[in-house]
Structure formats: C-alpha cells, structure tokens
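>>> predicted model and sequence below, questions to follow.
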Amino acid sequence: MASISLFEASLSLFCFLIIFCYFLNKKHFGYLVNKRSPWNWPVLGMLPALVLWSRRIDVLIRVLEKSNLTFLFKGPWFARMDALITVDPANIHHILSSNFSNYIKGPEFKEIVDVFGDPLFTADGDLWKNIKMSSQVILSRQGFQNLSMSVATSKIKDVLLPIFSRFSEEGTVVDLQDVFRRFMFDISLVLVSGSDPQSLSIEMPEVELAEAFEDAGEAIVSRLIIPRFLWKLQNRLGLGKEKKLIEAGATFDRVCAKYIAAKREEIRSQGIHHHDHDGECEDFLTYYIKLDTSKYELLDPSDDKFLRDTILAIIMAIRDTSSSALTWFFWLLSKNPHVEAKIRQEIITNLPKTATSQERPWSATDHREFLNKLVYLHGALYETMRLYPPLPFQRKTSIKSDVLPSGHIVDANSNVIFLVYALGRMRSVWGEDALEFKPERWVSETGELRHEPSSKFLVFNTGPRTCSGKHLAMTSMKTIVVEILQHYDIKLVEGHKIKPKAHLNLLMKHGLRVTLTKRCSA
C-alpha cells in the first residue's frame, strides 16, 4: 500500500477542522442552502457543499436546475475528487450508449468498492462482456425464471403472509424496510446457492452476511464523500468505518467460502459435470461452477474468488434494488390512498377466475398474463423508482477527451457522475409536476404502459449495461404487492419521520414503521 505523507495527513485534518467550524455557523449554513451555486473554496474546493448535499439533496437539485442540468464539481486540492455532475438525458445517452466505449467504471471506482471484488457492476472491457453474456444466459432460461417465481411465491405464502398475520393479530409495529430487506435477502441466497438463511422470521435474527453488507455500504458512501488520502489513512490504521469495512470483507470471504464448498460437494456427489439442457432449478452457483469456459475465456469457475464476487453481486442486485423500491412504494401508497384504491380495483378486475377456483389450479401462464394486465400497478412501481431510485447515482470515467451534447468538455481520465435521484425530479425533464407521485404518467391513452427513454428513466440503466434482470425484478415486485394488498391494509405509524439515508442504495434512515390490519375479504 502506498505510504501516506505527514503533509497529506495534516491537510486532511486541516480540511475537516474548517468544515466542522463552518457548519457550526448557522448563518453560513443557511447561505449555502439558498445559494445558487456552490462556493469553490481555496484548498477545500466544493467539499463543504458536498457534505451539505449528502444531508440535503434538495439543495443539489436546485443547483442542477440552475446550471442547465450539468456542472463541474471541484474537490479539495490534490484529492482527485473533481467530477462533472449531470442529469441531462442527452449527455447520459451519449456517455452510456452513443460513446459507450469511451467511458468505463475505471480503477478509482473499483478501488472505492474493492471489498466486492470484480463483479458485473465494476468490471470493464472483455471481462465485463464475459460476465454480462454468461448472466444473460441463465436469466433468460425458462427454468431459472420458473425457479425465481416459485421461490418468491412460496416465500410469500409460507413466510411473509404468516408473519404479517402474527403481527396483525398482536398489533405489533413493523419496520417494512427491514421485512423487505430480509425477504429479498433470503430469496437472493436461495437463487444464488440453493440455501435459505431464513433471516425473515418472527424472531428477526441477526445474519452476519446481511450485517456485513450494511457496514460495507456505509463505509463506501463515506469513501465517496471524504478525500481519498483520508480514507486510505483510516484503512491503513483500521479506524472508523474503514475498520468495519475490513471486517465486512473478512465476513464475505468466510461465508461465501462456506457456500462455495457446500455447492462443489453437492455437485460432486451428484456426479454431474455439465449443464442440463433445460437448466431447470439451477441456481447461480451451480450454473457457474459447471460453466463451459470455452465460451467465456476470462471466467474461471475453479477460482473461488470469482464465485465469491458473483455471490455478492447477485445478492446486491436482487436484495438491495427490489427491497428499496418496495419500501418506498408502500410509503407512497400510504400517502396517496386514491392510488392504492385504483391498484386494488385493477387487481380485482383482472384476477382470473381460476385464481380462486377449486376446479383447476392457477397456472404459471395464468399468473404471467394476470401480472401483464396490471398496467397501473406497473406504472406506480415505475413512478416510485423515478422519485426514489434504488441506486441513486452512477459514476463513469472517460478514457479519451470528449465533448458532450451540452457542450461541456470531458478531459481524458475524468469522472462523470449521474445523479439518478435528482434526474427523476428535474422539471425540465419530467415537467412541472415532476415532484408529484402520478402513476398515470406511465399509462397511455389506450391503457398501455407508456414508454420513456431509458436515458431519462435510468433506474434499469441504459445502453449495453441495461439491467438483464429487469423483467424478473418487475414480475417479483408485482407479485409481492398483489399478495400484500389482497390480504392487508397498511398504515404508517403516526409521527414517524421518513428521510433518505446515504447508502449505496436508497434506504429510509429510520425505516418504515407501520401497523398491519387483515382485510375482511382476505
């Protein structure tokens, strides 16, 4: 590890002493809130504004609105934190689609999230192509899609609804955010390893792997806000959030090694060394351990680190995104009862007779057709993610210099940040009602789902890096929503404060505390 000079350590201490004193002064704090653009301080750059934005995203939104959706952030001197921040759909399309080859995740981003290794979301070049193509194969298999739906529905009926019933009968206050994160964590582990950690139960037990993800996420957000040399120093000394990140990495290594060893032994005992043609009921670990490497030269199934990184990536992809969307969705429903009423009516109207008939069980085809008819629900989920995107930002690094459609010049080896959270709130992008929760904006005059450019609705990314699991994610979330709304009324605890939390994915700082009431018709 590179040595850290006394000058760098002294400079970091000096910077943070100034910031601390600065934010104690309420007059200056108020000025920053109302200022049209952030100050570029000597030595500090715009770091004081960044600290404020991490707590007051509305201030940054105002800056972007008054900067024609793009402006250059200047970090502290020598801290390598300069970045072009943009929410301009034309710029986003250019970077992520038209000139995709010129923009990569880059070594700095990989260093920031190094605890996760080299999964799909940090890989570049041919390695990324290999991981992307191999993941698309398993996600597109009907067998895996059936497995995904089977796991979700059984978890709903055998675990989620019985727990809700218990909480409803006892009048217990429930943190829905915690429930959804545990629910999706269990599903992700089943799909990746075939093993159910059963973190969702009446006891709500602590699960060390899930806790490690929380600690790692908080530490990485801290790395994004403070100068690189400071978190490097903390990591070297094992202090603060960096200490928890180191411990999280050790937990990732140990727990994943256990799952990998168990899966290898399972495959050996079955005497199977190749893929089934239909790929039925094949989890991710099984798929990758038996992967035909002649098709993916840069992937090595014999390398436990590759499998470890894959496990972590899949958990994040399944748990963090869907649980975040569902949490914000049910909060928005509690604030908009007319939307909830329309969704309930849509469910009742389109529910097939076979769903309640004893003559013939409800088939998978019936289920898919039913979900496809729930256009308003689909729009409500999209509208939730527009306002509260599970992944609130993206970061890219340029290889060569470039000129964006907005006219801004991007130098070689420069960072560009897309603030997805702010993008969904731009009046110039979404209209004067951009801050309103209106599922109707996603429904066409003919009652079909309205299409919006993915560079404008960036929740599932755009261009070559578009999310391969988009369809499965929407199917899973719609299934969960339907089951809950059919059986329960959800009421927000009076006085409970809802506030976003700085994290890799968009969380509620204080959770979503609600009470549950069983519906008479259920």
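Looks like it came in fine. Numbering: from 1, shown residues only.
>>> alpha carbons only for contacts and neighbour counts from here, please
OK.
>>> do I have it right that residue 512 meets residue 176?
Yes. Between residue 512 and residue 176 there is a contact at 5.3 Å, judged by Cα atoms under 8 Å.
>>> got any residues that touch both of these two?
The contact sets of residue 512 and residue 176 overlap at residue 327 (Cα atoms under 8 Å, 6 or more residues apart in numbering).
>>> what about the longest helix anywhere in the chain, distance to the chain center?
Looking across the chain with DSSP state H, the single longest helix is helix 240-270. The chain centroid and the centroid of helix 240-270 are separated by 22 Å, computed with Cα atoms, centre = their mean, to the nearest Å.
>>> got the buried residues for it?
Within helix 240-270, the residues that count as buried by 16 or more other Cα atoms under 10 Å are 241-249, 251-253, 256-257, 259-260, 263.
>>> what do you get for stretch 344-359?
Quick answer for stretch 344-359 (16+ other Cα under 10 Å): 346-347, 351.
>>> residue 377: neighbour count?
Counted with other Cα atoms under 10 Å, residues neighbouring residue 377 total 26.
>>> measure it to residue 453 for me?
Distance of residue 377 to residue 453, computed by Cα to Cα, to the nearest Å: 20 Å.
>>> residue 381 now?
Residue 381 is 17 Å from residue 453, by Cα to Cα.
>>> okay, those two: which has more neighbours?
With neighbours defined as other Cα under 10 Å, residue 381 and residue 453 compare such that residue 381 has more, 22 against 10.
>>> quick check: that one vs residue 498, distance?
Where residue 498 is concerned, residue 381 sits at a distance of 19 Å (Cα to Cα).
>>> wait, what's in contact with residue 149?
residue 476 are the contacts of residue 149 under Cα under 8 Å, 6+ apart.
>>> the structure to be compared is supplied as follows:
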Amino acid sequence: MEFSAGFVSVSVSVVAAVGFLLLAAVALLASKKRRQEPPVVGTIFHQFLNFQRLHDYHTELARRHKNYRLLSPFGRQLYTSDPAVVEYMLKTNFSNYGKGSYNYENAHDLFGDGIFAVDGDKWRHQRKLASFNFSTKSLRDFSGAIFKNSASKLANTISSLANTDQMFDIQELLMKSTMDSTFKIAFGFELNCLDGSNRRGSEFAKAFDASNECIMLRYVNAFWKIMRFLNVGSEAALKKNLKVVDEFVYKVMDIRINQGNIETDKKDDILLKFLEESKNNPEKIDLRYLRDIILNFVIAGKDSTAGTLAWFFFLICKNPSVQEKIYQEVKRVIEPNECVDFAEFSQNIRDESLNNLHYLHATLTETLRFFPAVPLENKVCFSDDVLPGGYNVSKGDIVFYQPYAMGRMEYLWGEDAEIFRPERWLDDEGVFQSESPYKFVAFQAGPRICLGKEFAYRQMKIYAAVLLYFFQFKLRDEQKDPIFTRSSRARFLISSIFMEFSAGFVSVSVVAAVGFLLLAAVALLASKKRRQEPPVVGTIFHQFLNFQRLHDYHTELARRHKNYRLLSPFGRQLYTSDPAVVEYMLKTNFSNYGKGSYNYENTHELFGDGIFAVDGDKWRHQRKLASFNFSTKSLRDFSGAIFKNSASKLANTISSLANTDQMFDIQDLLMKSTMDSTFKIAFGFELNCLDGSNRIGSEFAKAFDASNECIMLRYVNAFWKIMRFLNVGSEAALKKHIKVVDEFVYKVMDIRLKQITNQGNIEIDKKDDILSKFLEESKNNPEKIDMRYLRDIILNFVIAGKDTTAGTLAWFFFLICKNPSVQEKIYQEVKGVIEPNECIDFAEFSRNIRDESLNNLHYLHATLTETLRFFPAVPLENKVCFSDDVLPGGYNVSKGDIVFYQPYAMGRMEYLWGEDAEIFRPERWLDDEGVFQAESPYKFVAFQAGPRICLGKEFAYRQMKIYAAVLLYFFQFKLRDEQKDVHYKTMTTLQIDQGLFLEVFSR
C-alpha cells in the first residue's frame, strides 16, 4: 500500500472519469431520438471487474436477455445470443458487418493482409484460393498422412509417461504436436517442436507464440503505440520476435521456390499451391502476401485444435463412461491388427472409419458447445442498420455474438443445457446430426464459415482415436477446476477474445495518450529551470510491463543508479537505494515526509485512523501508547506464551503429514497460525483459523483478508471511486467484508469492555491483550479514544503482525530447503541451546523455550535476517514530500513528489553487501565468535527506521524464532519440487505466489 501511491499513477482515473461522464451525458441526449435498443444491463467497468470470468458473466446476462447493451464511453457495444441476429450479420446482411480497421491495425504486424485480418477484395481473393485448395483430394490426403504421423509421435511421447505416476501437461504436448502438423501442411517443412530436434524450428515456434501474445497485449494495453514508437517493452519484444518469424518463414519459402526439380508428392503443401497460383497472378501475390496467407493458416490451425482437444480430455476425464464409450467405438470401427504399434494403428485409420466414429464426433462437438475455440466474436457495423427484433445499430457500433454463452442457453439446448451429454448430437440410430451453424457457432457461419472445419474434425478424431485406443487418461487432481488464462489463441482463452472484445474495452487509451503528451510537454518546459534531478531511466509504462517482476526490474535499475526517476504524467516519482537518502527521509527531516492524504483515502475503510494510515498528532498519540505497551514485561510474557502455544499447535498439524509423502502449503498454514496468535494478542480472543473450529472467527479471518485484498486493488484500479459510488465489484465486496469485520470486532470489544467494567469476574492474566490495555487508557482519555478509534488501533496491529511474519517464515523455509546445510546448522543450534528433555512433546518443548535461549540462537537470528535481506516483508516503500526540499546528493524534490526507497533492491546491491550480495549466506551477520551483529537500519530497511521504525520488530523476531525452533527441532523439510521456480506476488507484502509446497519428515 505504501509503494502504490506512486505506482498507481499509471491509472487515468481523473481524465477517464470526466470523459465517461461527458460521453454518458451525450448518450442520454441521444436517447431522446427514441432509437429502439436492447436493455442496458451494465457497463464496461463490470466487464473489467468480471474479467477473469468474463464468459460466465456474459452467460449470466444472456440468460436474462437475448440481446443487451453494456455502456461504454468509447463506443456502442451490443451483445446477442439470438441465432436470428447471428444469421443476419453472418449471412443475410454479411457485407455490412466485418473486421473493420481497428482489428486490422492491431493485428497487422503478425497477421499482415491475411484472411483473418482483412475485409473486401483481399478477403474474397484469399477465400477463393483457399476454398479451391481445401477441396482438393491431394491436400486432404497430404494433411491426413501428416495428422496420422503426428498422432503416432505424440502417442510415443505419452507412452514414456504411462504407468509411471508422472503428471504431464496434455495441453502443452498438443500445442507442440499441432504446431508441427500445421507447419508441415502449410510449408512442407519439419518443425519438430514435440521432440525439440530442430533448433531453428523450435526458435521459430517460440517466437511465433511470443509474437501472438504481444499482438494480444495490444488489445489490453492502451499505450502500445507509444511503446512501439519508443521501441520498449512488449513492442520491442514483438519487433524482435517478428524478425525471427519472418527470417525463418522467408527462408523456408525461398527454399521451396528454388526446388525446381521437386517431385510431385512434395508439392502438396499449401505454400507450393499458392506459389503456383502466384505464377499465374504475379500482380496479386508477392512474397509478403504469401507469408501473410500461410501464417494465417498456421494461426488458425494450431492453437484452436489443440485447445479444443485439451478441453475434450478434461471433459472425458470428468466423465469416464464417455471415455470408455469412445474407446469401444474406436476398437470396433477401426479393427486394428493384433500387437499393432502406434504408427501402424494410425496408418490403418481410413476416412470411412473416421466418418463412422459418430460418438467421438458427437463428443468433440459437445466439447465445442461448452468450450468453443473462440468464445466471443464481434462484427463492426459499416453503415446504419436495423437488426432482427427491430434494434437500431449505427456505423461503427460493435455487435458481439457469444458462442460460449449460446452453448449454455436452455432456450436453445433444452433444460439439460448445462449437462455434458454427447448423445444430444446423435439420432436414434446413433448417427451424428448437425445443428444450425447460427445456433452452434463454434466455426462461425455464412460466407466466412471456417474452411478448415472438416480438417479440424479429422485431425481431432485421429488424435483422439490413437490416444484413447492405447491409453486411459485421468485428471491428476480431480478437485481442481481448470481456469481461463490470458495466453494466446485457444489456450483456454483465445487471443481472438481479446481482439474482438477489446475493441470496446480498450478504455482510456485516447484520453490518456493525449493527457500524457500534454503533461510530457509541461515536464519538458519545467526542465528549463535546471533543477538537479536523478537520471530518467524509463517511464511508468515500463513498470506496467514489468509488473509481475516489479521488484527485480527496480533492482536492475538500482544497480545502474542509486537514485533515478521514472517519467509519469500524473506526478513526479523518485527512486532511491542510497542509505543516505533513506536516513534523511526517515530520520533527519522526518517531519517533511509521510503518508499523505492519498494513502489515507485509499485505506481508510479498513485501516481507519490507525497508526499505518495517519501522520501528525494521531500518529504521535498512537505511537506513544504503543511504545509504552510494547515495552511492558506483561505484554512480552503474554505474547511469548501465545507464540509458543501457536507453534506447538502448528507442529501438531504438520506432524500428521510427516513421512506420508503428502505435500502441503507451509505458507497457508503459517498465515492461519499467525492470524490466530496475532488476534489473541490483540483482542484476547481465540480465533482458531488453523483448526477451523470457530466458525464465526474463521468468517472474520476470511473477511479480513478479503478486505485487505480489496483495499490493495484500489491502488491498481483507476475507477474504484466510481465503483464505490455504484456499489459494484470489489467495492461492493469490500463493503460487505468490512461489515463482517466490524460486527465481529465491535462484538469482541464489547465483551472485553464488560469484563473490565465487571473486574471481579476477570483474572489478571486475562487483561494483557492490547485491546484491554487500550480500553484502560480510554477511561483516562475518553475524549481521545472512542470505540471506532480503538477498532482502528487494534486492527492496524493485526494487519502488521499477521502477513508479514508468515510471509517471512515462508521465504525462510524456501531458502533453508534450497540450502539444507543451513537447515541442519539451525537444528544443531536449537538442540544445543534449548537442551530439551527426552521424549518431549511439542507443547512441553515450546514451553521450555526461554528468552535467554532465544537470545542465544544467533545462527537462527542471522538466517531470518538474511531471509529479510533477500525478501523484506514490504519490498517497496514510499514517502510523500510535504514541502520543497533538497535530498542528499543535491537532488531537488517538490511538494507532492513521491520518493520511493527499495528494501528489496537494496538487499541485493553489491556496493552495500559486497561481491556476494546475491548469495544466501547467514554467516555475514555473525562475528568471529558467532554472535549476531546488526547493520545500520538505513542499509537494512526491512523494519523501516527512524521515528517510525517498526515497534513490533523484536516481537516479530521472537515469534519467528519460536516457530522455527519448534518446527526444525522435530521435523526436516524438503521442497516438493526442487526444479520449480518460486516467484513472489506483486502486492503490498512479499508473499510466495501460489504457496510453498513442502514434504516433511520426522527427525
């Protein structure tokens, strides 16, 4: 939350909001013309909020309205699941609905003038040539032989995994295999992606996929044209990848052109057929155009088939009786010889056999009904029109039709529309019966219906027949649902979705770009004042592009410059890894650098007026009270007892997993356990998240975590204030979660207040929690502390004590698993220092841990500190400058500037830590006697420094040392997958993305 005050400047909330309101007003005036239009059911902001489940969101809307609209300030969007409207656009008035210039401009660098990017004469020319070639027997036989060969190669690869208990990604193998077959048909060239034997071919395949992904990014990145101009980020990557693609493709084309004495059977690939045509029409077809035509075929034939087959395997694994029926059908229809191998079986598959695999055909079609390769399509209206139903559309309007949603409509498919039932496609004789292409739109329809439809079915049936004849498939995790990803075409979400959907969703690109250019001009004029400033090393757009690896990106910049700037149209941002600057802000001129109103406004609903959200008198008041309470022996003893009890409970939980070959997420367990201990210290109340026995407490914990996440979202969502006003999306969720949090907290506070008032019924040791101490203080200062203020103070403590400690311990376990000698040294130190009795249990061992023992665990303390050097709980912090100033080094800062200091980057700087800065070495923190030696808090900034240094620092170390001592004394930990890279989530605190899965063994 600290770092986002500057980083969120990428948002264009002010400009976009004004633009939206103005355009909404225009829309309201226009409505007076009484156009007949579908009902408005939401806005494009709802699409943004539901982006991860976009197609299910559209399906929910389509159940209520066959035709509907979503309001947008950047163009009119109509959505339909009505077959009559689909037929009208795709057939009846085909010439009035097409791709339009928007898609062409975005896709041109890769798609060129290929069939999927163009309208008009170019489309008609390619369609005519493709229609002729796709109808020839030679291409059908040529492609069939390739499909069979590719299927047998894939079966060979899978065979090596059968019965070994190894899991594998069937989608990845299918992607590689279909790339091989599609490229062979297109270019007559062996790519060998599946086995990786052709290095250049593999490089082309990677560059091709990367180019497709970069093209997709244009549909969700409003600033891609600026990036192309600057040659940075994904646009620089696209340029580089296209160079690889084009060099390879032109080289292959050149080879094929120069094969003058080529045999007849070598001339069946599509490239050579079009080369023959180019001789007849040299004015229409040049090499660039040929490249576009053939690459569009590759784009169409690769991911869509592989994606559909991946969903097919998912569905037949979820429905094993269907898998068995297909196997029986294949065995009956193809009638293989005994002891047949993969290649021989594949060669035995005849077209007549494929045509008789009705149940397999039905299952593939039912798969496409549920998961069409392109789940959302659009057409741009070229001139004003009236759709069936009487709805008006204007030139430039975008009309979306929804294959994904349409496949789930009861009014189209009956009451069992949501049930996977291949039999719906078969007649009483078991023969496949097709449906209207305007109802089942997986292959489009009308003049633009997919020419490769029958090729796709043939390829999928060959693959399925070969694989299901020889193998039985099961999901590795029966409980895990597949999700849509953002990768290129048909990897559960197709690039076309972005291409089509983003035509309206592109949001604030125009307004933001104009704003950026104007503000950049202002910045250039201001620079004439010759302020002394750090070098500019990039823009906030670079941060956006590097968001998933943000802290590593900052580290790369910090290696080049201790102090630097990133240009932003929305405020000045300075970044430092210089301890002198850090000390100046956090100590020397402390009063001039603070939270500021921006952070306060974003966090107020959850943090309230707590210590992490405020400056000035409120901060000083809480700091004074907290300093006193944190220094008392009673709170130290009370918290110590809770840490020990929580650690023994966690050990009990882990004990049940030891030596069982079960993996578990240590980060998840640590999060629950630290929530329990922190809440007990804060409120004196048992939450029991770890064992889940307190239902209301668990509900609070979930609502608390969800609220924290919603607050964090405000820093990356430019429209959260509009959403709060409309009470939608994450803001509606935040309101709901805060209600749960507040009801629970106020109830606990009320119970504790009554207990204190009725002191005869409360034991002394029950008054050591922080709430009770602040309640006592509130009696002395009722004008300063009310119940809301108390709630804010205590919840801020919970926020500080939960995720940071758990996150650090998770990284600690990751590092000691990667460095088992360190783990062993800690175990030996714990055993030597604590000296437990024989046959001791977890609770008894925990109670035996004394403060003196903890103070003598120097190597453990050093290892935890080395962990925090690499992975500080808050990896990026900022301070807002309150008045003009000059930083050490002579750099000017102005009122309102945001200065970031970087604990994550600073922990990796050689000029701070020496040449071994990137090496995990706990010994750097120990002197020659093995005693821990601290560093300057302005060099090691994991706990902040100066007047705002973390009050809970010693509490955190004590808790982490107790947990580590208990767990490492009884258990040895190993990573479940030694080869798997671990990454962080880019959020307020540094947590491991998707958890840390370990195996545990009793010592």
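Perfect, thanks for sending it. All figures in this text were calculated on a predicted structure; none of them were measured in a lab.
>>> overlay them and tell me the TM-score.
Superposed pair, TM-score by TM-score structural alignment, normalised by the length of the first structure: 0.86. Supporting alignment: 499 aligned residues with a Cα RMSD of 3.5 Å.
>>> before we move on, back to that, could you say what helices and strands the longest helix of the first structure packs with?
helix 208-225, helix 228-237, helix 284-289, helix 304-315 (3 or more Cα pairs under 8 Å, 6 or more residues apart in numbering; DSSP states H and E).
>>> find the nearest non-adjacent residue to residue 613 of the second structure, please.
Distances taken as Cα to Cα, 6 or more residues apart in numbering place residue 600 nearest to residue 613 of the second structure, at 5.2 Å, with adjacent residues excluded.
>>> got the angle for the longest helix of the first structure vs helix 208-225?
If you take axes from the mean of the first three to the mean of the last three Cα atoms, to 10 degrees, helix 240-270 of the first structure sits at 140 degrees to helix 208-225.
>>> distance of the residue of the second structure most remote from its centre from residue 749 of the second structure?
Using Cα atoms, centre = their mean, the residue of the second structure lying farthest from its centre is residue 760. It sits 54.3 Å away. Distance of residue 760 of the second structure to residue 749 of the second structure, computed by Cα to Cα: 18 Å.
>>> also residue 292 of the second structure?
With Cα to Cα as the criterion, residue 292 of the second structure and residue 749 of the second structure are 69 Å apart.
>>> swap in residue 55 of the second structure?
From residue 55 of the second structure to residue 749 of the second structure the distance is 44 Å (Cα to Cα).
>>> likewise residue 929 of the second structure?
Using Cα to Cα, residue 929 of the second structure is found at 49 Å from residue 749 of the second structure.
>>> equivalent range in the first structure for the helix or strand where residue 154 of the second structure lies?
Assessed by DSSP states H and E, residue 154 of the second structure sits inside helix 137-159. On the first structure, no counterpart of helix 137-159 of the second structure exists by TM-score structural alignment.
>>> which strands or helices does that helix pack on?
By 3+ Cα pairs under 8 Å, 6+ apart, helix 137-159 of the second structure packs against helix 170-187, helix 342-347, helix 453-470.
>>> what comes into contact with it?
Contacts of helix 137-159 of the second structure (Cα under 8 Å, 6+ apart): 133-134, 173-174, 177-178, 180-181, 184-185, 194, 268-270, 342-343, 346-347, 455, 458-459, 462-463, 466-467.
>>> got it, and stretch 300-314 of the first structure?
With Cα under 8 Å, 6+ apart, stretch 300-314 of the first structure has contacts from 116-121, 188, 192, 252-253, 256-257, 260, 285, 288-291, 293, 299.
>>> from these, list the buried ones, please.
116-120, 188, 192, 252-253, 256-257, 260, 285, 288-291, 299.
>>> hmm, back to that, could you measure from the residue farthest from the centre of the second structure over to residue 547 of the second structure?
56 Å.
>>> hang on, the earlier thing: how far apart are the longest helix of the first structure and its match in the second structure?
Following the fit onto the second structure, the mean deviation recorded for helix 240-270 of the first structure is 2.1 Å by mean Cα distance after the TM-score superposition for the first structure.
>>> give me the neighbour count for residue 219 of the first structure.
24.
>>> make sure it is actually in contact with residue 247.
No. Assessed by Cα under 8 Å, residue 219 of the first structure is found out of contact with residue 247, at 11.2 Å.
>>> before we move on, which element is residue 543 of the second structure in?
Assigned by DSSP H and E, residue 543 of the second structure belongs to helix 540-545.
>>> flag every buried residue along that helix.
540-544.
>>> mind listing the helices for the stretch 451-600 of the second structure?
453-470, 495-505, 509-526, 540-545, 550-560, 579-583, 596-607 (DSSP state H, counting those that start in this stretch).
>>> roughly how far apart are residue 903 of the second structure and residue 947 of the second structure?
Residue 903 of the second structure is 18 Å from residue 947 of the second structure, where distance means Cα to Cα.
>>> which one's more surrounded, those two?
More crowded of residue 903 of the second structure and residue 947, by other Cα under 10 Å: residue 903, with 29 against 14.
>>> the more buried one pairs with which position in the first structure?
By TM-score structural alignment, residue 903 of the second structure lines up with residue 420 in the first structure.
>>> which residues touch its match?
Residue 420 of the first structure makes contact with 87, 389, 391-394, 458-459, according to Cα under 8 Å, 6+ apart.
>>> hmm, 6 Å instead?
392-393 (Cα atoms under 6 Å, 6 or more residues apart in numbering).
>>> and the one 5 residues further on, by the same measure?
The contact partners of residue 425 of the first structure, taken as Cα under 6 Å, 6+ apart, are 434-435.
>>> so it: helix, strand or coil?
Following DSSP: H, G, I helix; E, B strand; the rest coil, residue 425 of the first structure is assigned to coil.
>>> could you check how far it is from residue 434 of the first structure?
From residue 425 of the first structure to residue 434 of the first structure the distance is 5 Å (Cα to Cα).
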